[in-house]
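A.B. asks: sequence? don't have it. structure:
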């Protein structure tokens, strides 16, 4: 009896080629989704649960955020410092990023290196350097003394924290701006001038509006990062000028007030999401793309 050979038919999944590509993409994303769930979503849910159940069920922890005078002052101080750092970063970073677009390849490489140096330096080393500069009898006091301003004390103040945070976060402002600015066709400026606009008018009406996605990306990124800073305020500030990250640390580590600390953490998360949402609505997806470029290679 002759042997019967069977030819296996291809496996039919019922999916179109586009559906199979989507399924393959989801499989590739599965490890990242699992890691995100285990190390971010579940801890966040635990913090949210603690904030409404510890020490007793209810919203007492959230009510105390806005009724406790001390906590409200800390929240206001944190938002103010984050805003000042963002504004100072904008003032310093915008002209620097613009000059990077005008520089030649060699000079641009040097300017990019200068921006990236903070990424290659330890956070503690940078903060200790500022401590040395701002300490009593240090370089900063000597400079103010030469100007005839007397003994100006910065170490242990909110001003010292703001200055150091601005320097630390400046790359997160420069890089998104430069990423957007270098994609702007400079012939548009020449076209504006050919239509009668002055060089400054052409810059103000053509280049600056096109650069706003980078401005929004850098500003939102710096503001969000500044909200959660801990090391810099702890080293250069004082208990009287504590920011929200320090208060959360004290509540959870020293006072074991996990509910109150969790409520403050949830509040910071809500503010963060609100800032990112407003940035996206104001400038469209360009801001989110610019921020994603920096976040992919940045390290706070």
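C.D. replies: Looks like it arrived, so ask away. As the structure is a computational prediction, the values presented were derived from the model and not from experiment.

A.B. asks: could you use CA atoms for every contact and neighbour count after this?
C.D. replies: OK.

A.B. asks: most centrally placed residue in the chain?
C.D. replies: residue 221 (3.0 Å; C-alpha atoms, centre = their mean).

A.B. asks: also this one, for the comparison:
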């Protein structure tokens, strides 16, 4: 009996040693995460929580649902619909323009891709304000684009491209397009080309191999780009304010108006909370559509 105990003891000691080492490592990682979690808590959770509390405070200082009831007014309904229309169009436009660019970059040599990538990230070297004013100059009634169109005989007289839906969409699409290209390119570079070769060896055409093999593997990048562009579109303020000329009302502009003009923090908070809830719901729906968790080994 003592011999059996002696034989088991070394193994038990070794198992307990590794168990303690794993617990120690887990504790170390947890301690390293504490500063980050504290920062997230102070800069995100606390402000959002306070925003939620303010949304239930009425003008008289008491608890009330009047701020949420006000959101049913036509001006807010129209603004809500307009915001999601523009965000959806900008997101779809970014996919249609960004996916081919990212695919082309992923097929180039590393040197050529690095050179072309400069033109993708070049807009980040200038501020959004400068880029928006540049579009204001290009799109105005006597701007470069209208002058070209009239000069080529495509149109007889200048068409309104600013202070409307069109100019706002063009400006936002230009600003947000890199946020679609970069995650797509990063994901596409990790796709093994041997999969496409294997599909071709099985008789699949290049187009069939792309849609059945390459495109499904690029869904994580497509999901990341879609989320980035869509969320940023929902909260965009500067570009719609300048190119929309006050005629295109976005959700963020209504929040700013309630704070700066009316000092109504309760209504502004209710607008922010509603936007946050709807955004989270849409993100959950996008996750279901792209099924990214499946691609990363989820169950």
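C.D. replies: Structure's in. What do you need? The model shown is predicted, which means the values in this text are computed figures rather than measured ones.

A.B. asks: ok, how many other residues are close to the spatially closest residue to residue 118 of the first structure that is not a sequence neighbour?
C.D. replies: Closest residue to residue 118 of the first structure apart from its sequence neighbours, by C-alpha to C-alpha, 6 or more residues apart in numbering: residue 168 at 6.7 Å. Other residues near residue 168 of the first structure come to 22 when the count uses other C-alpha atoms under 10 Å.

A.B. asks: go on, residue 203 of the second structure?
C.D. replies: For residue 203 of the second structure, the tally of surrounding residues (other C-alpha under 10 Å) stands at 11.

A.B. asks: before we move on, what about residue 280 of the first structure?
C.D. replies: 19.

A.B. asks: how about the one 4 residues further on?
C.D. replies: Using other C-alpha under 10 Å, the number of residues around residue 284 of the first structure comes to 14.

A.B. asks: which residue is the nearest non-sequential neighbour of it?
C.D. replies: residue 213 (7.5 Å).

A.B. asks: which of the three states applies to the residue nearest to residue 118 of the first structure?
C.D. replies: helix (DSSP: H, G, I helix; E, B strand; the rest coil).

A.B. asks: the residue nearest to the centre of the first structure: which element?
C.D. replies: Assigned by DSSP states H and E, residue 221 of the first structure belongs to helix 208-227.

A.B. asks: and the next element down the chain from that helix?
C.D. replies: Criterion used, DSSP H and E; the element after helix 208-227 of the first structure is helix 231-236.

A.B. asks: and the aligned partner of residue 197 of the first structure in the second structure, how many neighbours?
C.D. replies: Mapped onto the second structure by TM-score structural alignment, residue 197 of the first structure lines up with residue 204. By other C-alpha under 10 Å, 15 other residues sit near residue 204 of the second structure.

A.B. asks: kindly report the same for the one 3 residues further on.
C.D. replies: Here the neighbour count serves as a burial measure; for residue 207 of the second structure (other C-alpha under 10 Å) it reads 11.

A.B. asks: do you know how far it is from residue 14 of the second structure?
C.D. replies: Separation of residue 207 of the second structure from residue 14 of the second structure (C-alpha to C-alpha, to the nearest Å): 56 Å.

A.B. asks: what ranges does the stretch 151-299 of the second structure have for its helices?
C.D. replies: 165-188, 194-201, 206-209, 215-217, 219-234, 238-243, 251-260, 265-290, 292-295 (DSSP state H, counting those that start in this stretch).

A.B. asks: in CSV: those, plus distance to residue 105 of the second structure.
C.D. replies: Shown next, in CSV, are the helices of the stretch 151-299 of the second structure (distance: least, C-alpha to C-alpha, whole Å):
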stretch, distance to residue 105 of the second structure
helix 165-188, 7
helix 194-201, 17
helix 206-209, 18
helix 215-217, 15
helix 219-234, 14
helix 238-243, 28
helix 251-260, 34
helix 265-290, 23
helix 292-295, 23
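
A.B. asks: of those, which is nearest residue 56 of the second structure?
C.D. replies: helix 265-290 (6.9 Å; C-alpha to C-alpha).

A.B. asks: all strands of the stretch 1-150 of the second structure, in order?
C.D. replies: Taking DSSP state E, counting those that start in this stretch, the stretch 1-150 of the second structure contains no strands at all.

A.B. asks: quick one on the thing from earlier: residue in the second structure paired with the residue nearest to residue 118 of the first structure?
C.D. replies: That one, residue 168 of the first structure, aligns with residue 175 by TM-score structural alignment.

A.B. asks: done for today, thanks.
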